[in-house]
Structure formats: C-alpha cells, structure tokens
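> give the three-dimensional model of this entry:
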Amino acid sequence: MIDLPVLLAALQRLPGFAAVALPDLLPLPEKGLAHDHVRIAGTTWLLRIPRQSQFSFSALDNLSYQQACFERAAFSGHTPQFRAVLPPGPCLPMGALLVEAIDGVPLDLPEDMAGIAACLAAIHSLPVPSDSNRRPLENHGDAVAGTLAFIERQSIALTQALPACDARRQIESELEWARGFAAESAGQSQPLTLVLSDTHPGNYLRRKDGRVICVDLEKALYGAPGIDLAHASLYTSTSWDIASAATLTRPEIESFYRHYLSLLPGGMADSLRVWLLPLRRLTWLRSVTWCVHYRMESIKARQRDKAVAASTEDWSTEDVDAALIAHVEHRVADYLDPQTIARIRCEWVGERPLSL
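The predicted structure follows:
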C-alpha cells in the first residue's frame, strides 16, 4: 500500500513540486512485482516506487543503480527521462524515482515487434564507456558467465520446487548444456553493449507517433545484446504481460531478429549472428529458473525493514494485488509445465532449430 501523504511530503521537497497537492497523486493499477507507480496530475512526471531490488541491492544502492540505468539509456531516445531521486526513509523505505511519464498504449504483437527491434537497436548502438566508467552498472565482460551466475543462483531451489519430474529433467539438461557452453565460450569475444536485460513486451508503451518506449530500466548492464533480443521474443516473455500477451510463430520470431539486425551499424550484425541462438537458449534458462526461484521465495513473509536492509530482494505475495499474484502463478505453472518446456526447446534442440 502506497502512503500517499508521505510520498507527497517527499515530493514537495523537490524544486518545482511544492505546489503539488494530495489529489494530484494518481496511483496506477498494479502491474508488476517490483514497483508501484503514481502519476502526478498536471505534469509530465511519474513516481516510480520500488517494492524491492531484483539485484538484491540495498534501498539506496537500488535507487542509484536505477538512476544510472535511466540516464545511460536516455540518449537512445527510446526511454523515459530521469529527473530526481526521493531518498529512502522510515516512512518511504525504498525511496522513489521521478521519471518522465510516457503517454502511450500497450503493444500489439506481432505488429509492434518491429518497434521493439528499433528500440533495442538504438540502445545497443550507444557508445560504450571504458571499463572504469561503466559503474555502477554491472559489467558482464563475459556475458555468458555473467548470465550463468544468475541462473545458478536461481536454480538452487530446483529440487525443492520441482520434485523428480520431466520438467526438472529437462531443466537439468539445459543447465548441463549452459555450463558446458560457458566453459567453451570463455575468452571468445562478442559485441558488448548497454543492454536492458528485462525486455519482455509488457515493459514497453507505444506513443501516438508510433515510437516504442521501454519504461522499465532497473536491470540495465553492459552485456550481450542477444540476451535482450531473446527476452523480448521468447514465449516466456511474450505471454507474461496480460495487456500485450501473444504467442509468436517461428516466422515472426525470425522476422524480428532479421529486422533488428538490419538496423545495426557497420559489421555489428555479422559479429552477433553466431551468438543469437545459444544466447536465446541461455536466456530461456534464466527465465525458467527465475520461476523456480519465485515459487520458493514467494511463500516467505514480506521483508519489513527495507530502509536499512543490506538486500531488499523480496518476492513475497503479501500485500500484493490478488489478481496480479494469480496471473503470475498461472504463468509460472505454464512455464514449468513439461510440455511447454519441450515446445520451447524445439527452437534449438532437434531437427528444425530457429534460423537466426
């Protein structure tokens, strides 16, 4: 539950917002598990209020990281502008970010996949700073190893979440492949860019001018652009958000990749191609092991001391809209279904892998 009077008091301390009144704060419907959102009437701004950090940051570090995400990606022209941070405190434990409110509508798939491709191509084409200037964003110089580290952490609960069954056996087979691929590809160079990491179609809005804007930037880092492409087009992503849910056909997936590659500068497309299918496979494994992680973490009690906690990762279902939780649990059950897993794996295992 958002404490609007507390939020208002924090907002009024920012230059230019002293005249905002309580009726001007318009909470938006709950849509995701990590943030609440409040529109400020009569302005072009939105308050983005974290519930947790999916990277296990403290409240203050989470705000600093998200600020960097918004500031770095803004040069693409496909993300909201950042304005200010409202610091954490006893009554606003995770603080908030003040960012541009995007007037737009949820995407229609597959028609808007071209818009996602344009958005991602613009972000991936931004200049990459030197190693020392990439902080505070994570730097996955070896993107395969960096992603595998997430997967390994999430898969710890695999035996508990999925007792011996076909779904678990398939996931374990993919884990074995991922470890082998990480060892095999270690030291091999691939394009490294600013990436968003969480690029499922529900994280975008389409403006009236047709431009697709990514509005959720909390997990940006320097890594492999192929992971963003995969996360934008896997079944576990395109069916996640209620408003934009769709199942892409194989030709539609392949067309999305082709369009994206056509938008890249120079020889970047040629450098990426060999990585696209294995990174799609790795990204699916990241998504499905998150489902395992969520299944075990969501039954825990809500963390109540986030203002001072070293880690604020918190997937508890307490205090979350019941309809949203029902939707998430339905999606998780689908993604962990052995038939769903087998159908997705046909994209890379078998006689007809995707042609990317």
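> C-alpha from now on. contacts and neighbour counts both.
Fine.
> any idea how far L285 lies from D209?
Remark: distance between L285 and D209 (Cα to Cα, to the nearest Å) = 35 Å.
> between those two, which is the more surrounded one?
For L285 versus D209, neighbours defined as other Cα atoms under 10 Å are more numerous around L285 (24 against 7).
> you'd agree the more buried one is up against S173?
No: with contact defined as Cα atoms under 8 Å, L285 and S173 do not form a contacting pair (10.5 Å).
> for the nearest residue to M268 once chain neighbours are set aside, the count of nearby residues, please.
Counting by Cα to Cα, 6 or more residues apart in numbering, the nearest residue to M268 once its immediate chain neighbours are dropped is P191, at 7.1 Å. The burial count assigned to P191 is 16, neighbours taken as other Cα under 10 Å.
> kindly report the same for G267.
The local packing of G267 (other Cα under 10 Å) involves 9 other residues.
> and for comparison, fold this next one:
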Amino acid sequence: MDEARQEAIRNYCLHAGWMRFPGGVSFLAAGEYNENWLVETGQGLRVFRINHGSQLGLGESQIAYEHRVLELVGASGVTPLPYGVDPHPQAVEPALPGGVLLMEYIPGAPLDYTRDAGRAARIFAAVHSLPVPCGEETHKIPGLHDHAAPCGLVVQADPVGDIVRECEGMLARFSDHPRKEVLARLLRYRDEVARMGEDTRPLFAGEPLCIVNTEVNSGNFLISDQRAALVDWEKAVLSCRHQDLGHFLAATTTLWKTDYVFDAQARAGFLREYCHALYAAGAAVPPWDMLDAQTRVLERTILLRGLSWCYMAWYEYTRPEQSGHSIESGHSVKNGQAGRALTHAHTLATIERYLDGVEWLLR
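As a prediction, this is how the structure comes out:
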C-alpha cells in the first residue's frame, strides 16, 4: 500500500505543480483523520497531508478549513506555512483517498515538559495575540453550527458548555459499550463540569476570543535549537485562550506519551512565562488571579473531554475490525503500516490506563 500511495502523491504533486521534478516521498505519521508524508519538491521539503475525516463534523470541507487556519496563524512564526490545498484531488491515477494539503516541513523533536514548557508558553502567546480578521464572508456548515466567525472559523464562545456537549455525544455514541462503571463515573463528572460552567460563567464574561489549537499534546510541538513550532491545526476554533492553556496543563495530555504531571510550581512558571510573552508581543496581559482561575476551569473541563474520548475510542479500538486502526499520530521506522500498528498498540494501552485510573485522574 505504501508504494502505491507514494506513487499517487508523486503523480499528484507533479500534476498540480507542487513538485518541479519527480522527488522522494516518505511516510511521516498517520492517524484516523489524516496521514502525513514528506515530499522533496525541488523548492525544499514539504509535508503532504491527506485527510480522511473531520473531528469538527466539517465533512469534505475539513482540509480547506485547516488550510484556512494555517493562513490565519501563519504570521505568528510558530506554525507551518500552507502552500496549497485541494479538497478533491481526482485528476491523477492512482487516486488519493481524500482532500490534500501541502505545507511547510518543520524539523524538530516532540516537546519535553521539563525543558520546553517555557517555549510552549511563548508559542501560545504568539498565536493568541494575533488579531482575528473581520469583515470577510461568514463560513457556515448548515445544520452543524449556529454561527461561525467572519474569518471562517468555528466559534466556541462558551468553551465549557461547548465541550460538555461534545463529550455527551462521545459518551452516548455506543449504547452497547461494556464499561458501564466508567460511563457512570464520567456522567457524574460531566454533571460536575456542567455546574462549574454555569457557576463560573461571569468569570468569562467579556473574555476576548482568539484562535486556539485545542490539541496541544507534546507530539504536536516540534522543538529544535533553531525553532519551536506547533503543528496539527485540524481542530482549531475561535474560543478563549484557556482551552489551549488548560489542555496543555491537564494530566490526560501530559501523561499521553510521557510520565510527567505539572506540579504547582511548574504550572505557575508556565503561566507566568505566558504572561511575559504576551507583554513582549505588545498584547494585553490578563490579571494573574483571573488567568489562574479561568485556566483551572478549563483544566477540569479538558479532563472530561480527554476521558470521554478515551471511553469512545476504547470501544473502537477493541472491535475486531479495528485491528491496526490508528487514531493518534505515530512514527514509523520502516514504513507507514508499521507506524500505524505501533501507534495503535500504544494508544490502546494508554486509553486502558486512563480508564482504569479514572478516579485518580479526577481526584
């Protein structure tokens, strides 16, 4: 399969003018929703991304949506630049299975929480301080979102309420899910988060919206001596900054591929570095007490989303037909199929560890 995919990517890049002459194509990472390939274009290395689905419910509009996000955050200097997009790449054979996106290749290693948290804080500040364009045609997905930003992004102006509703959908997706004891605990926690959202609504009144990534695990950062960047912008929305800050700090995020948990000192250091970076960028710096309290609310909310996703994904991963199926990105030392298989095993193991430790995570 990998050889056929490489040929399809090479043929498409030549046809679209994204490659000056036949160059190398190698596998980078794959997941349920996207697969990424490294392409030698003649203008330098690029990432060729093939879309297979949408976590935002955007259907065939997903890849164009991600391209639009990359256009909007490009001025930050901490995200990959987009070079081209085609939602329907049907012009060459063999055919590609979904919409495609060409973007900048950024070399680097995943983020190390003990060493790189400050660099992550500066990345967030660079993105969150960007002005949100207005005055453009509103982008709507009929029947899905009540409204969207003039810049074309999905809006989550009520982040706690929006995430609670998202989690309810994940928890209710499989009526024959066997882990009923976990469901009962998560439903109780959902009620706690929903009440917290109502109680803290005044805390977020008037909070300015910004572009947030919403999936800021360590593997989505690329860190090198030359540059630090945040990649994978498929689920970006317009919301409050605390979605990213809370997600970054939540234990379900840090424990996904590491054994790290932020203690009080490290958490405060990360948020203070974020404030320093906002100030250096000339952006408004929120009062410390408010930033701390708002971020804590989203940390608790993100725990619900992470565990709800694990509950849903456990069912999908343990179905016989899902053998070798991958949701989270993974790297291959030999080829794409090996990378997907290794990632599947790691992801299922992590999901089971989270579900078995629900009480510890929610303490």
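> what segments of the first structure are helices?
With DSSP state H as the definition, the first structure shows helices at residue ranges 4-12, 59-73, 113-124, 143-154, 158-161, 166-185, 225-233, 235-238, 250-262, 268-297, 322-335, 338-345.
> which position in the first structure pairs with H177 of the second structure?
For H177 of the second structure, the aligned position in the first structure is A161, judged by TM-score structural alignment.
> which residue in the second structure lines up with V292 of the first structure?
Across the two structures, V292 of the first structure finds its equivalent in Y311 of the second structure, going by TM-score structural alignment.
> before we move on, what about D112 of the first structure?
Aligned against the second structure by TM-score structural alignment, D112 of the first structure finds its counterpart in D116.
> again, but for E138 of the first structure
With TM-score structural alignment as the criterion, the equivalent of E138 of the first structure in the second structure is V154.
> quick check: that match touching K235?
No: under the criterion of Cα under 8 Å, V154 of the second structure makes no contact with K235, lying 9.2 Å away.
> neighbour-wise, which of the two wins?
A count of neighbours by other Cα under 10 Å puts V154 above the other of V154 of the second structure and K235, at 25 against 18.
> quick one: the more buried one from P82 of the second structure, how far?
Counting by Cα to Cα, the gap from V154 of the second structure to P82 of the second structure is 19 Å.
> burial count for D225 of the second structure?
Counted with other Cα under 10 Å, the neighbours of D225 of the second structure add up to 6.
> what's the burial count for A8 of the second structure?
Neighbour number of A8 of the second structure under other Cα under 10 Å is 18.
> what's the answer for L324 of the first structure, then?
Applying other Cα under 10 Å, we find 16 other residues in the vicinity of L324 of the first structure.
> do G89 of the first structure as well
Neighbour count for G89 of the first structure, taken as other Cα under 10 Å: 16.
> same check on A205 of the second structure?
Burial of A205 of the second structure, expressed as a neighbour count using other Cα under 10 Å, amounts to 10.
> and Y189 of the second structure, what's its match in the first structure?
Taking TM-score structural alignment as the criterion, the aligned counterpart of Y189 of the second structure in the first structure is E174.
> isn't its match right up against T283?
No: in this structure, E174 of the first structure sits apart from T283 without contact. The criterion is Cα under 8 Å, and the distance is 11.1 Å.
> so the two - more neighbours on which side?
With neighbours defined as other Cα under 10 Å, E174 of the first structure and T283 compare such that T283 has more, 25 against 17.
> what residue of the second structure matches up with the more buried one?
With TM-score structural alignment defining the correspondence, T283 of the first structure maps onto I302 in the second structure.
> which one is its match nearest to, not counting chain neighbours?
In space, not counting the residues next to it along the chain, I302 of the second structure is nearest to H247; the distance is 5.8 Å by Cα to Cα, 6+ apart.
> counterpart of the one you found over in the first structure?
Aligning on TM-score structural alignment places H247 of the second structure opposite H231 in the first structure.
> quick check: its match touching G202?
No: at 11.2 Å, H231 of the first structure does not count as touching G202 under the criterion of Cα under 8 Å.
> quick one, what contacts the residue located most distally from the centre of the first structure?
Relative to the centre of the first structure, and counting by Cα atoms, centre = their mean, the farthest-placed residue is A19 at 34.2 Å. If you count contacts by Cα atoms under 8 Å, 6 or more residues apart in numbering, A19 of the first structure has them with Q12.
> for the counterpart of it in the second structure, give its distance to C210 of the second structure.
For A19 of the first structure, the aligned position in the second structure is occupied by F21, per TM-score structural alignment. If you measure F21 of the second structure against C210 of the second structure using Cα to Cα, the figure is 40 Å.
> report how many residues lie close to the closest residue to T347 of the second structure other than its chain neighbours.
Distance criterion Cα to Cα, 6+ apart; nearest residue to T347 of the second structure, sequence neighbours excluded, is E328 at 6.9 Å. Neighbours of E328 of the second structure under the rule other Cα under 10 Å: 17.
> for E328 of the second structure, give its distance to Q62 of the second structure.
E328 of the second structure sits at a distance of 17 Å from Q62 of the second structure (criterion: Cα to Cα).
> again, but for A228 of the second structure
26 Å.
> likewise L183 of the second structure?
Distance check for L183 of the second structure against Q62 of the second structure: by Cα to Cα, it reads 30 Å.
> who's more crowded, those two?
Q62 (23 against 19).
> hang on, the more buried one packs against A236?
No: in this structure, Q62 of the second structure is not within contact of A236 by Cα under 8 Å, at 11.0 Å.
> point to the residue nearest the middle of the second structure.
Computing the C-alpha centroid of the second structure and ranking residues by Cα atoms, centre = their mean puts E215 first, at 2.9 Å.
> that one contacts K235, correct?
Yes: with contacts defined as Cα under 8 Å, E215 of the second structure counts as touching K235 at a distance of 7.1 Å.
> ok, so what distance separates L194 of the first structure from L137 of the first structure?
Taking Cα to Cα as the measure, L194 of the first structure falls 9 Å from L137 of the first structure.
> so what's in contact with those two at the same time?
The overlap between the contact sets of L194 of the first structure and L137 (Cα under 8 Å, 6+ apart) consists of 220-222.
> show me which of those is closest to F150 of the first structure.
Distances from the shared contacts of L194 and L137 of the first structure to F150 of the first structure were compared by Cα to Cα; the smallest belongs to L221, at 13.3 Å.
> quick one: the match of H247 of the second structure from V288 of the first structure, how far?
Distance of H231 of the first structure to V288 of the first structure, given as Cα to Cα: 12 Å.
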